[in-house]
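Engineer: fold the following for me, if possible:
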Amino acid sequence: MRVVVTGASGNVGTALVRRLGADQHTVVGISRRPPDLPGIQWHTADLSSDEGSAELVRAFDGADAVVHAAWAFQPSHDLNYLRRIDVGGTRRVLEAVGEAGVPHLIHLSSIGAYAAKRSEQPVGEDWPTDGIATSSYSRHKAAAERLLDAFEGGSTVVTRIRPGIVGQRSAGSAFLRYALPAVVPAKALDLVRVLPLDRALAVPVVHADDVADAITRAIERRIGGAFNLAAAAPVTVDMVAAELSARNFHVPYAVLRGLLAASWRTHLQPLSPGWLDLAYSVPLLNTARVERELGWRPKVLAHVVLHEIVEGLREAAAARTPVLRPRSVVSQVTEAFRSGPVARRRRT
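Structural biologist: I've put the predicted structure just below:
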């Protein structure tokens, strides 16, 4: 099958490209900055602008399926840019899918599209996708879901993949850029002895390879609808503390949020407080439908996903793509000098 992947150079995209290639599918990648990777046909398109729409139609022509995995996380202070690429980019992909007559669209949605939990009971795919109002990431994921609602009903089968937090070792450098100030080295994690977090944290996670497995199954069976993806158990504060060899010191969520918001507004670090709101609001996920319809089971347990994430952070692990490129203090400071801090970086 010929499968086109937007965001093919990112966290989920690289795992999906590996899986599709191993299964002998023809893979076409869409990226703003195509990497030099063998075995993939690349098209350059900027999803934040209508100027990239014609290239999308050309790339989608003759495709058996399109996987829309492109998403922007930074600059967190430039919400107009994030909305242009996350929501506007989704609209452009849908329009190109329709114009090219692609029979199957797989959209990488997120646990972040869901409304806040009301209990610790896992929710199914019928849970409202209204998002968390204080998280721009969540608002944009919910807005993309509304675009899919309007698009459905035609000749294209639409599949929505809603994973928990997606991790793999090679995303370590990317996670560091999203979350830490430029001058903080990865090895600083080794110095953490006290973890100041509210004990109520419980976040579903899933390995990137398991997400790729579910997407591939959906492509090969051409099954539509929404699918939750998560390892059997969520990640908790105690698990994070153990992985860091640290001791948890309970700090109420409201205090944490105030500190995070103040440091973000003053540009001391790039992580907006909406991410904390999301972490403490997302529901646990019921994965019965994907297990029943696609025969999917997560191969990587939650504590192993967490271990890969932490080890990837410690080692600033990377891959051969611009999105997952190596991160160091020197490279971060150099980029900040040339283009501004990542949270408000100028786009070229």
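Engineer: all contacts plus neighbour counts: C-alpha atoms, from now on.
Structural biologist: Noted.
Engineer: which residues in this protein form strands?
Structural biologist: Per DSSP state E, the chain carries strands over the ranges 2-6, 26-31, 41-44, 65-68, 104-108, 157-163, 165-167, 194-197, 202-203, 205-207, 225-229, 235-236, 247-250.
Engineer: quick one: the third one to chain centroid distance?
Structural biologist: I take that to be strand 41-44. 21 Å (CA atoms, centre = their mean, to the nearest Å).
Engineer: check the last one too.
Structural biologist: Remark: strand 247-250 is offset 28 Å from the chain centroid, using CA atoms, centre = their mean.
Engineer: buried residues in stretch 72-92?
Structural biologist: For stretch 72-92, a neighbour-count test (16 or more other CA atoms under 10 Å) marks 72, 74-77, 81-92 as buried.
Engineer: ugh, wrong one, stretch 213-221
Structural biologist: Residues 213, 214, 215, 216, 217, 218, 219 are the ones in stretch 213-221 that count as buried (16+ other CA under 10 Å).
Engineer: in helices, which of those fall?
Structural biologist: 213, 214, 215, 216, 217, 218, 219 (DSSP state H).
Engineer: isn't the fourth one right next to residue 20, touching?
Structural biologist: What that stands for is residue 216. Yes: Residue 216 lies in contact with residue 20 (CA atoms under 8 Å); the separation is 6.9 Å.
Engineer: how many residues are close by residue 176?
Structural biologist: Residue 176: 23 surrounding residues under other CA atoms under 10 Å.
Engineer: could you do the one 3 residues further on as well?
Structural biologist: Number of residues near residue 179 (other CA under 10 Å) recorded here: 16.
Engineer: how close does it sit to residue 80?
Structural biologist: Residue 179 is 20 Å from residue 80, where distance means CA to CA, to the nearest Å.
Engineer: how about this one, so we can line them up?
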Amino acid sequence: MRVLITGAAGFIGQQVLADLCIHHPDWTLIAADIRALGNQWLKPNIETVTLDIAQPEQVRDCIATWRPQAIVHLASVVTPPPGMGEDRLHAIDVGGTRAILDAALEHGVEQLVITSSGAAYGYYPENAEWIDENDPLRGHARFAYARHKREVEQLLAQARERHPQLKQLVLRPGTILGKRVDNQITALFKKRAVMGIKGSDSRFVFIWDQDVVNIIRQGLEQGARGIYNLAGDGALSLREIAQILGKPYRPLSPALISTALRLLKPLGLTQYGPEQLDFLRYRPVLANRRLKEEFGYQPRYTSREAFLAFLAAQGMEAHG
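Structural biologist: Got it, this is the predicted structure:
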């Protein structure tokens, strides 16, 4: 089988590439990314391709040339680099997915495995206590990442209706943790105290990175289709996270946080604006029943175990 992997130089992309290389040496893996892949990927069954996912012509040419049976579409921008504007973000996240879909349909690709996000559900007070895959996708007007994931999911839904021959496996991960993860969420855990929001539990669901990789491989092996939340069992509130870290938990008033962020961001003293309040206050807490019962995968770690494994990998002590 020929499998095209977009975003192959990314955090999950490199792990998927390495995993498939080991488990399926008879597959041809087309590793595509705008970033260069190192010499460690010079292997007999890996072809490296420079691809700007925001350029539809490049996407079309790539798929026309390699004719993959399956595409694993991981290319996305989680944390935009300084200076990257909204137009470029949208061109990568939404335009890139549209280009992949169009080219896949034009050239008879059989399966599309795509990572969406739990962020597609949005950050709202009326979110269900445990969000199921049938719950509405509302994104968030002030979060480009969540807004774009909702747009991507709309494109995918339209394609499922019009082109059911393309098997779609849509994965919606919660917060991904692993040995080498470093992002705005893990940064919260490295501060002297854990900041919370009064009146909000701010519950997190975690999924270990190798579980995500295993799910992608299983989906390819089985030619699976469907939509699945990716999360370990259970959830951790910020108060529980603080207890595990052995750090003070300091819940602040929403008005205070909003005002502080509104004043500090224009001064360059923080990269976050007032929208960060909803991001922490109304976390989408993902139910994983369908992943276990319908897809047939039991995550290796619960949310708590994934967090403890992350701390161990980071050399951070757990206290509870």
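Engineer: TM-score for the pair, please.
Structural biologist: Here the TM-score for the pair of chains, by TM-score structural alignment, normalised by the length of structure 2, is 0.84; 303 aligned residues with a CA RMSD of 2.7 Å.
Engineer: and the strands of structure 1: which comes nearest residue 258 of structure 1?
Structural biologist: Closest to residue 258 of structure 1 of the strands of structure 1 is strand 194-197 (CA to CA; 12.8 Å).
Engineer: name the surrounding residues that touch that closest one.
Structural biologist: 237, 241, 246, 247, 248, 249, 250, 251, 252, 253, 256 (CA atoms under 8 Å, 6 or more residues apart in numbering).
Engineer: show me where the stretch 151-300 of structure 2 has helices.
Structural biologist: 184-188, 209-222, 238-245, 254-264, 276-281, 289-290 (DSSP state H, counting those that start in this stretch).
Engineer: can I get those in TSV including distance to residue 203 of structure 2?
Structural biologist: Converted to TSV, the helices of the stretch 151-300 of structure 2 look like this (distance: least, CA to CA, whole Å):
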stretch	distance to residue 203 of structure 2
helix 184-188	12
helix 209-222	19
helix 238-245	6
helix 254-264	16
helix 276-281	9
helix 289-290	18
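Engineer: tell me which of those helices sits most buried.
Structural biologist: helix 238-245 (a mean of 20; mean count of other CA atoms under 10 Å).
Engineer: now it on structure 1. Mean distance?
Structural biologist: Following the fit onto structure 1, the mean deviation recorded for helix 238-245 of structure 2 is 2.9 Å by mean CA distance after the TM-score superposition for structure 1.
Engineer: helices or strands up against that helix?
Structural biologist: If you count contacts as 3 or more CA pairs under 8 Å, 6 or more residues apart in numbering; DSSP states H and E, helix 238-245 of structure 2 packs onto strand 194-197, strand 249-252.
Engineer: what about that helix, distance to the chain center?
Structural biologist: When C-alpha coordinates are averaged (CA atoms, centre = their mean), helix 238-245 of structure 2 and its chain have centres 23 Å apart.
Engineer: roughly how far does the most centrally placed residue in structure 2 sit from residue 193 of structure 2?
Structural biologist: The C-alpha lying nearest the average C-alpha coordinate of structure 2 belongs to residue 117 (CA atoms, centre = their mean; 4.9 Å). Look at residue 117 of structure 2 and residue 193 of structure 2: by CA to CA, they are 28 Å apart.
Engineer: rewinding a little: please name whichever of the helices of the stretch 151-300 of structure 2 is nearest to residue 162 of structure 2.
Structural biologist: helix 209-222 (22.1 Å).
Engineer: mean shift between the closest one and structure 1?
Structural biologist: Counting by mean CA distance after the TM-score superposition for structure 1, helix 209-222 of structure 2 comes out at 1.3 Å.
Engineer: what's next to that helix, contact-wise?
Structural biologist: In contact with helix 209-222 of structure 2 (CA under 8 Å, 6+ apart) are residues 12, 15-16, 19-20, 70, 113, 169, 173, 176-178, 225, 230, 297, 299-300.
Engineer: ok, now stretch 134-147 of structure 2?
Structural biologist: 77-78, 86, 89, 117, 119-123, 148-150, 275.
Engineer: redo that, cut-off 6 Å
Structural biologist: Contacts with stretch 134-147 of structure 2, where a contact means CA atoms under 6 Å, 6 or more residues apart in numbering, come from 119, 120, 121, 122, 150.
Engineer: and that stretch, which stretch of structure 1?
Structural biologist: Alignment of stretch 134-147 of structure 2 against structure 1: residues 126-139, by TM-score structural alignment.
Engineer: what's the end-to-end length of that stretch?
Structural biologist: Start-to-end, stretch 126-139 of structure 1 (CA to CA) is 18 Å.
Engineer: swap in stretch 111-128 of structure 2?
Structural biologist: Termini of stretch 111-128 of structure 2 sit 31 Å apart (CA to CA).
Engineer: also stretch 79-91 of structure 2?
Structural biologist: 15 Å.
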